[in-house]
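**Q** sequence unknown, structure follows:
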């Protein structure tokens, strides 16, 4: 390296040093410590006791882990595709060439600014089986009261609906992707007689594939870590009938409810491995589906 390159390297490292320190202190060290803790029995008091792979053996045979994993999988299979569709529709609406588009963008994005716990409380009132607006609407059609929050499947559907109000974040990423699609392609398609639907499936979706992949990866990661909505709706228990006992909820209960920090760390490591495996699988599956070739002009 020349003297100038070494100087630029030192300056670059100096500028990014706050990020490097934050990465090591707040991410690197906790990850390493959690992995080491997963091989111990530790309550948060005293010294950890080495138990080897016992925590992992227990996790793989724990019926509540299986229940929490199945609930999380059920949630992810519904919430992630639905969130992608909603975000894409919002992005297309925000990309329309109309005078009030700035106002529409604000309205569409605003719900994602509401904290998850606040939105959960709103849904608790909305779905209340005695005086909730949902049941008042059902009574109009003589359907009677429906207690979604008291049903193992209904509570998961309610949590899926709550999380869709955060679709504005993914919609902004989709919007950036839409603005990056070359307009000349649409003009050429219209000249060839392609209608809006054909343009969407032949131009928009293929060129949005990198954005779809990104939102899919982040969506799956977020779905595996769903926690706040279930915690608020069930008051931290994961009930009714364990229907809202998601993986992160069970991990939290073991760590801070039962003081089983070693076991909770093992659960966290398993979640990390599953998330990493899913991400790698999605990347591998998407190799022939993602288009990186066309650039905006």
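**A** Ah, there it is. The model shown is predicted, which means the values in this text are computed figures rather than measured ones.
**Q** all contacts plus neighbour counts: C-alpha atoms, from now on.
**A** Noted.
**Q** How are the strands of the protein distributed by residue range?
**A** 40-41, 49-50 (DSSP state E).
**Q** wait, which of those strands is closest to residue 268?
**A** Closest to residue 268 of the strands of the chain is strand 40-41 (C-alpha to C-alpha; 13.6 Å).
**Q** now that closest one: how far from the chain's centre is it?
**A** Distance of strand 40-41 from the chain centroid (C-alpha atoms, centre = their mean, to the nearest Å) equals 30 Å.
**Q** what's the answer for stretch 33-47, then?
**A** Worked out by C-alpha atoms, centre = their mean, stretch 33-47 lies 28 Å from the chain centre.
**Q** One more: stretch 254-265?
**A** On the basis of C-alpha atoms, centre = their mean, stretch 254-265 sits 24 Å off its chain's mean C-alpha point.
**Q** winner for burial among the strands of the chain?
**A** strand 40-41 (a mean of 22; mean count of other C-alpha atoms under 10 Å).
**Q** Could I get the full set of helices for the stretch 151-297 of the chain?
**A** Under the criterion DSSP state H, counting those that start in this stretch, helices of the stretch 151-297 of the chain are mapped to 152-163, 167-179, 183-191, 196-199, 205-207, 209-224, 228-233, 247-252, 261-285.
**Q** Mind putting these into CSV with distance to residue 293?
**A** Shown next, in CSV, are the helices of the stretch 151-297 of the chain (distance: least, C-alpha to C-alpha, whole Å):
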stretch, distance to residue 293
helix 152-163, 33
helix 167-179, 14
helix 183-191, 14
helix 196-199, 18
helix 205-207, 9
helix 209-224, 10
helix 228-233, 39
helix 247-252, 39
helix 261-285, 17
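**Q** want to compare, so here's the second one:
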């Protein structure tokens, strides 16, 4: 009797377990089926290539022969014996440090103007957002090169006042600044986000401040900017990552060389040269992982320091 009772108990305990797993599978199977294209894309086009790139970063690989394991040789060469790596880092950091704050400041200024409730706001919003859609295109980069050329639109405008301008894109003192101006011109995306954040600030706070005699400038520093810091934080991270990834304008304007005198040699452009110009895929993979580490370090630092200057409702 005892053996039969134990056997019957174990049998009854296994049946519900099997039915539970079957029920869970029946409930979740359609969801996983719909997610299957995403899983294929993630593992086949994102995670898989990342793992392969990490392996190749420790090898010497030229696409024609099998990868040759060199250990940390690519990274040692990068940090000790590669002047173009140092030049590309210097150019990229200069571009990020100047373009991102200026773009955010310009975007915030335009958002403050649009937030005053002017007529035709949707039209202005669309017009100001348009450069963000077109700015990274090849056509705009070509147009920008023509505008800042020696006989371009900028110098023709200066000639009206008797000023002889240089060839801005051929002069190493100005070439990078033309790309910074192009980046600032693409202010539409952060501007839209700033405008949405400004619409969330309660108007009664401004009314109370006005009754207390606070000027518009003081209201901006004491009300608008503190309550807008979460939006500033978000825009700063997104725009900084985009600035580190900037490639097309530098490639088109410099003709893919980073000249004059490597003044427009962005990190991504140098990575492209190593990978598809000299077919040093192993070294290019190492460059890509260093860029990933830099962006990750910046993002982590931003989140760690955000508690000191980002103010939420609580």
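**A** That came through, no problem. Since this is a predicted model, take the numbers as computed values, not measurements.
**Q** hey, which of the helices of the stretch 151-297 of structure 1 is tucked in deepest?
**A** Mean neighbour count (mean count of other C-alpha under 10 Å) peaks for helix 247-252 among those, with a mean of 23.
**Q** Just tell me the aligned range of that one in structure 2.
**A** Aligning helix 247-252 of structure 1 against structure 2 (TM-score structural alignment) gives residues 267-272.
**Q** Also stretch 174-181 of structure 1?
**A** Against structure 2, stretch 174-181 of structure 1 falls on residues 194-201 (TM-score structural alignment).
**Q** Repeat that for stretch 264-283 of structure 1.
**A** So stretch 264-283 of structure 1 sits over residues 284-303 in structure 2, by TM-score structural alignment.
**Q** repeat for stretch 150-161 of structure 1
**A** So stretch 150-161 of structure 1 sits over residues 170-181 in structure 2, by TM-score structural alignment.
**Q** mind checking how far the matching stretch is from the chain centre?
**A** Counting by C-alpha atoms, centre = their mean, stretch 170-181 of structure 2 comes out at 21 Å from the chain centroid.
**Q** again, but for stretch 187-196 of structure 1
**A** For stretch 187-196 of structure 1, the separation from the chain centroid amounts to 36 Å (computed by C-alpha atoms, centre = their mean).
**Q** With stretch 262-275 of structure 1 instead?
**A** 17 Å.
**Q** same question, stretch 302-314 of structure 2
**A** The answer for stretch 302-314 of structure 2 is 20 Å, by C-alpha atoms, centre = their mean.
**Q** what's the answer for stretch 237-244 of structure 2, then?
**A** Per C-alpha atoms, centre = their mean, the centroid offset for stretch 237-244 of structure 2 relative to its chain is 3 Å.
**Q** mean deviation of it from structure 1?
**A** By mean C-alpha distance after the TM-score superposition for structure 1, the fitted stretch 237-244 of structure 2 averages 1.3 Å away from its aligned residues in structure 1.
**Q** Now check residue 79 of structure 1 against structure 2: what is it aligned to?
**A** So, by TM-score structural alignment, residue 79 of structure 1 is matched to residue 99.
**Q** Its match against residue 180, yeah?
**A** Yes. With contact defined as C-alpha atoms under 8 Å, residue 99 of structure 2 and residue 180 form a contacting pair (5.3 Å).
**Q** Would you mind measuring from the counterpart of residue 200 of structure 1 in structure 2 to residue 118 of structure 2?
**A** The alignment partner of residue 200 of structure 1 in structure 2, by TM-score structural alignment, is residue 220. Distance, residue 220 of structure 2 to residue 118 of structure 2, using C-alpha to C-alpha, to the nearest Å: 19 Å.
**Q** circling back: out of the strands of structure 1, the one nearest residue 277 of structure 1 is which?
**A** The nearest among those, by C-alpha to C-alpha, is strand 40-41 at 24.7 Å.
**Q** what's the mean deviation for that closest one versus structure 2?
**A** Using mean C-alpha distance after the TM-score superposition for structure 1, the mean distance for strand 40-41 of structure 1 is 0.7 Å.
**Q** so that strand matches what in structure 2?
**A** Alignment of strand 40-41 of structure 1 against structure 2: residues 59-60, by TM-score structural alignment.
**Q** Touching the matching stretch from outside, list them.
**A** 67-71, 74, 280-283 (C-alpha atoms under 8 Å, 6 or more residues apart in numbering).
**Q** can you check stretch 212-231 of structure 2 too?
**A** For stretch 212-231 of structure 2, with C-alpha under 8 Å, 6+ apart as the criterion, the contacting residues are 193-194, 197-198, 201, 205-206, 209, 309-313.
**Q** Then stretch 110-122 of structure 1?
**A** Residues contacting stretch 110-122 of structure 1 (C-alpha under 8 Å, 6+ apart): 162-163, 165-169, 228-229, 232-233.
**Q** Ok, stretch 301-308 of structure 2 next?
**A** 233, 237.
**Q** just to revisit the earlier point, compare residue 220 and residue 118 of structure 2 (neighbour count), which wins?
**A** residue 220 (15 against 10; other C-alpha atoms under 10 Å).
**Q** For the more buried one, give its distance to residue 210 of structure 2.
**A** 12 Å.
**Q** List the single closest residue to residue 245 of structure 1 in space, sequence neighbours excluded.
**A** Nearest residue to residue 245 of structure 1, sequence neighbours excluded (C-alpha to C-alpha, 6 or more residues apart in numbering): residue 238, at 4.1 Å.
**Q** how many neighbours does the corresponding residue of structure 2 for that neighbour have?
**A** Under the alignment (TM-score structural alignment), residue 238 of structure 1 pairs with residue 258 of structure 2. With neighbours defined by other C-alpha under 10 Å, the count for residue 258 of structure 2 comes to 24.
**Q** same question, the one 4 residues further on
**A** Around residue 262 of structure 2 there are 18 other residues, counting by other C-alpha under 10 Å.
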